[in-house]
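# Sequence first, predicted coordinates after that:
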Amino acid sequence: MSCIVLQLGQCGNQVGQRVFDTLIEDNLTHLNPSKLSIENRLSINDYVRHSLDRFFIQHENKLTARALAIDTELKVIDQLMNEKSQSKRHWSYEKKCVIEGRLGSGNNWACGYRNGSLAEENILNSLRWQLENSDRVDAILPILSLAGGTGSGLGAYVVECIRDELPRSFLLTTIVVPYTSGEVVVQNYNSLLTLSHLYHSADALLVFENDILQQYAKKLVSCSGLDRPTNIHDMNNILTRHLCSFLQPISNKNASICEINYLLESLLPNSFYKLLTLRCVPQLSDQALDFSTYKWSSLIKNLSQMYINNSYLDEGLNWSLKPHQTRTKSVANLFLARSYDKDDIDQDLKQYFNHSTLYSSYTPSSDYYSVFNYRDKSYLNYEKYISLISNCQTPVSALDRIVSKSWQLFGQKAYLHHYLKYDVDEQAFLNGFVQIEQVIKSYKDL
């Protein structure tokens, strides 16, 4: 089963490249290889084979990413395809699947959406090439930012096209929410329109926020002892480390590798609730890994307190909060545990996450959470690593902020003429407000 990544716009292409680098890095990383048993080695070989089959086309010892790289400007695409850059990697992009423009989208969702219609034929031809080189597709994974014009506008158009072209394929879209303080003046308009379109066409939206990623990056840079400011590479590394912890192979209780859409079934019991978040522990700098050791019980306790505090970070938590005082509720949770040890984590999860107050009143206790493990290989350089994917209320505050700031601009009819040039009128905005306000209300009512 294969997964095809759609890298859309500057953010999507930068993150997408780092995703493939991280997948390869994880496949090559084995803690204490001299101590591995024969069973471990066989299982690791199986893990690597599944990972490579899922994300790469393999031919004559060459790895080609199962990806489409799409942008309306040359800068990022040129960096991706630069010979010097490609020579440093263990993999490459297929030139047929790299689609670039020259005019950009001017941070305008409407312009990006129009550019999507102009590039539709080329994009679908590239997608068909990828499909022809896949035995079967498990999921399609668009990656985009909500702020600019290409990732948001063209991205929304492309996801809609793929939904029409492949109505039965699972579309898991990774979205990056812009800084609260603002990257572009119309970012909230762009975000509103993108969210309203994606909510119709995607099966799930995995939400990352730039504000949180920067806080996380500052923490890791500070802990590493480096005297420098954080940068976009630090943030992309954190995002892709989290994302790949979900994308890499994981097993069910029968030790069979699970497909991505199978993992997500338990998280999406209702098609209207499709906002997902990802929390991971431990949260350590690379320099601290060699000097740290953890028990599953302490990791799960930290994860529980992060959840109750409605926080993505494991610092600055209010440890006095109890489950009945939780600041977020879930439709469902999914845990992925990765390590060499075989220790059971079910009791710890039951102790910390089997509380009715953490979940919607509609969720039966048997569906509170699901657990999957891979216990024959660590993740990257982490002795133990656990990821919590939640369908919960956490992203609602970001959506609330986007809607509120969009209304402020819309009430003054500010910047609407930029969108009217491309036939996106006031009614399109009003439809977006209705859609996202309904999403916010539904999650708040959990």
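Yep, it's here. Numbering: from 1, shown residues only.

# contacts and neighbour counts: CA atoms only from here.
Will do.

# residue closest to the middle of this structure?
Residue closest to the mean C-alpha point of the chain, counted by C-alpha atoms, centre = their mean, is Thr174 at 4.0 Å.

# which SS state does that residue fall under?
strand (DSSP: H, G, I helix; E, B strand; the rest coil).

# what's it in contact with, if anything?
Thr174 is in contact with Leu141, Pro142, Ile143, Leu144, Leu205, Leu206, Val207, Phe208, counting by C-alpha atoms under 8 Å, 6 or more residues apart in numbering.

# Next secondary structure after the one helix or strand the fifth one maps to?
What it means is Leu205. Leu205 belongs to strand 204-209 when assigned by DSSP states H and E. Using DSSP H and E, the helix or strand that follows strand 204-209 towards the C-terminus is helix 210-224.

# Figure out how far that following helix is from the centre of its chain.
18 Å (C-alpha atoms, centre = their mean, to the nearest Å).

# other SSEs contacting that helix?
helix 232-247 (3 or more C-alpha pairs under 8 Å, 6 or more residues apart in numbering; DSSP states H and E).

# residues in contact with the stretch of helix or strand Tyr352 belongs to?
Following DSSP H and E, one finds Tyr352 within helix 346-353. Residues outside helix 346-353 that contact it (C-alpha under 8 Å, 6+ apart): Trp296, Ser297, Ile300, Lys301, Ser304, Tyr369.

# Let's see if you can find the most crowded of the residues you listed.
Sorting these by how many neighbours each has (other C-alpha atoms under 10 Å) puts Ile300 first, at 24 neighbours.

# between the strand or helix carrying that residue and helix 346-353, how many degrees?
Assigned by DSSP H and E, Ile300 falls within helix 296-308. For helix 296-308 against helix 346-353, the angle by axes from the mean of the first three to the mean of the last three C-alpha atoms, to 10 degrees is 20 degrees.

# need the next SSE after helix 296-308, C-terminal direction.
Where DSSP H and E defines the elements, the next helix or strand beyond helix 296-308 is strand 330-339.

# Does anything pack onto that next one? Which helices or strands?
Using 3+ C-alpha pairs under 8 Å, 6+ apart as the contact test, the elements touching strand 330-339 are strand 369-374, strand 384-392.

# Pasting the second one now:
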Amino acid sequence: MQLTDCMQFRTMSAVWLQLGQCGNQLGLEWWQLLTNENAAHQESDRYPFFARDGKLSALCVDSEPKVIRKLQKQIKKGVFRDSNLILGQSGRGNNWAYGLGARLCEAIRDEYPLGYILSVTVAPHQAGESPLQHYNSLLSLSWLQRISMGMEPWELLRSVCPNPTMKFLYTAQACKRGTAFWDSLISSVVHTLPRESASGQPHFSTSVLAVARSNQDNSFLLSQNSVLLKLKQAYRCVTWNPFPVDCWIDFKNIIDPGHHSHSLTVCANHSSVIDLLEWVTEKAQVMYKAHAYLHWYWKYGCEEEDFQQAFDTLQSVMKDYSSVEH
């Protein structure tokens, strides 16, 4: 698993940290959107992405130079601070013990114990990328589970994490131009939503946040109650949460600026994360019991305790999600 973005929040400031090939590729898409000169950006859109001197509030880190060099070429010249581009000359061999992601998050947590960290990760394909990917996913997810929340949740966590130990979020998004048909956007958003586990157990959501963006159009307000009710039903919100669906509205669609467009983004604390955690744990357990590739981790200081703690952490998360009644 590759760590992609990590945001460290302090009073009136935010830092965007992009790590590795995947993180910097995602960052490239995001910064292209924000620095697009053809889009009608307002000064307020620049926060929290730009510093006062006009430079991006981004740190780009990779153990190889290729992806960051591409990022420099394709993003508006001068918006990156040269000192914030940190490059190595050789890779890390897809080895978590030799990599950077979780370690940097841990260092941030140690330095700013009350800060807010939001970690965005991209899971690998189920097979074929690297023989070490199951170990890396296990160790990354476990590490981030332990360090990715501060003392108090910020606004996103307050909306979608009623239980502090359950903080894996499922997101989906749909965007369309022209006349707003919010029912159509809902259908697009929920189309790929996992309905049940491999064993036939229906999935549920402890809470859901909907973000509706529409360029100078109040059509969402007219259908808001209907939209939220449909989302509540589609995401199978738990009955014990009296206010399971929250909604944020933006009258400008930054996802598709410069056009008459509408988008709906849904972030849900969804139990389908159990499927991912079970798959990662089972695959890693098989390899671990066979002592496969473990010498690569011992070589860089990883210990048996790290693996055992990782297994225990993910088992605890799965137990918490499984024990919440629908």
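That came through, no problem. In this text, all values refer to a predicted model and were calculated from it rather than measured experimentally.

# And the TM-score between them?
Aligned and superposed, the two chains score 0.84 in TM-score terms (TM-score structural alignment, normalised by the length of structure 2); 304 aligned residues with a C-alpha RMSD of 2.8 Å.

# hmm, back to that, what's the average per-residue distance for the helix holding Ile300 of structure 1 once overlaid on structure 2?
Its aligned residues in structure 2 lie a mean 3.8 Å from helix 296-308 of structure 1 after superposition (mean C-alpha distance after the TM-score superposition for structure 1).

# quick one: what's aligned to Ala51 of structure 2 in structure 1?
Aligned counterpart of Ala51 of structure 2 in structure 1: Ile57 (TM-score structural alignment).

# Can you tell me the closest non-neighbouring residue to its match?
Counting by C-alpha to C-alpha, 6 or more residues apart in numbering, Ile57 of structure 1 lies nearest to Thr64, which is 5.0 Å off, once chain neighbours are set aside.

# does that neighbour sit in a helix, a strand or a coil?
strand.

# what about it, distance to Ile4 of structure 1?
Per C-alpha to C-alpha, to the nearest Å, Thr64 of structure 1 is found 11 Å from Ile4 of structure 1.

# What of Asp203 of structure 1?
When distance is defined by C-alpha to C-alpha, Asp203 of structure 1 is 15 Å away from Ile4 of structure 1.

# go on, Tyr415 of structure 1?
36 Å.

# When the two are compared, which one has more neighbours?
Ile4 (23 against 13).

# What residues sit buried inside stretch 358-373 of structure 1?
Neighbour-count burial for stretch 358-373 of structure 1 flags Leu358, Tyr359, Ser360, Tyr368, Tyr369, Ser370, Val371, Phe372, Asn373 (criterion: 16 or more other C-alpha atoms under 10 Å).

# Tell me what angle the strand holding Leu205 of structure 1 forms with helix 232-247.
Using the same axes, to 10 degrees: strand 204-209 of structure 1 against helix 232-247 is 150 degrees.

# could you say what helices and strands strand 204-209 of structure 1 packs with?
Looks like strand 204-209 of structure 1 contacts strand 170-177, strand 275-281 (3+ C-alpha pairs under 8 Å, 6+ apart).

# For the first one, grab the matching residue range in structure 2.
I take that to be strand 170-177 of structure 1. With TM-score structural alignment as the criterion, strand 170-177 of structure 1 aligns to 116-123.

# Val286 of structure 2 -> structure 1?
So Val286 of structure 2 corresponds to Gln408, using TM-score structural alignment.

# whoops, His262 of structure 2 was the one
By TM-score structural alignment, His262 of structure 2 lines up with Lys384.

# can you give me the helices for structure 2?
20-34, 66-74, 101-111, 133-147, 155-160, 182-190, 219-234, 273-289, 294-298, 304-323 (DSSP state H).

# and the corresponding residue of structure 1 for Glu29 of structure 2, what is it in contact with?
The alignment partner of Glu29 of structure 2 in structure 1, by TM-score structural alignment, is Arg18. Contact analysis of Arg18 of structure 1 by C-alpha under 8 Å, 6+ apart lists Asn236, Asn237, Thr240.

# For Ile4 of structure 1, see how far away the residue nearest to the second one when sequence neighbours are not counted is.
It refers to Asn237 of structure 1. Nearest non-adjacent residue to Asn237 of structure 1, counting by C-alpha to C-alpha, 6+ apart: Arg18, 7.1 Å away. Applying C-alpha to C-alpha, the value for Arg18 of structure 1 to Ile4 of structure 1 is 15 Å.

# Same check on Leu63 of structure 1?
14 Å.

# For whatever residue of structure 2 lines up with Tyr374 of structure 1, which non-adjacent residue is closest in space?
In structure 2, the residue equivalent to Tyr374 of structure 1 is Asp250, according to TM-score structural alignment. In space, and not counting its chain neighbours, Asp250 of structure 2 is closest to Arg213: 4.7 Å by C-alpha to C-alpha, 6+ apart.

# That neighbour: what's it in contact with?
Arg213 of structure 2 touches Ile249, Asp250, Phe251, Lys252, Asn253, Ile254, His262, Ser263, Leu264, counting by C-alpha under 8 Å, 6+ apart.

# coming back round to it: which one of the helices and strands packed on strand 204-209 of structure 1 lies closest to Asn431 of structure 1?
Closest of these to Asn431 of structure 1 is strand 275-281, at 19.3 Å (criterion: C-alpha to C-alpha).

# what's the average distance of that closest one to structure 2?
Mean for strand 275-281 of structure 1 is 1.0 Å (mean C-alpha distance after the TM-score superposition for structure 1).

# I'd like the buried residues of stretch 358-373 of structure 1 as TSV, with distance to Arg128 of structure 1 appended.
Below are the buried residues of stretch 358-373 of structure 1 laid out as TSV (distance: C-alpha to C-alpha, whole Å):
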residue	distance to Arg128 of structure 1
Leu358	43
Tyr359	41
Ser360	40
Tyr368	38
Tyr369	36
Ser370	34
Val371	35
Phe372	32
Asn373	33
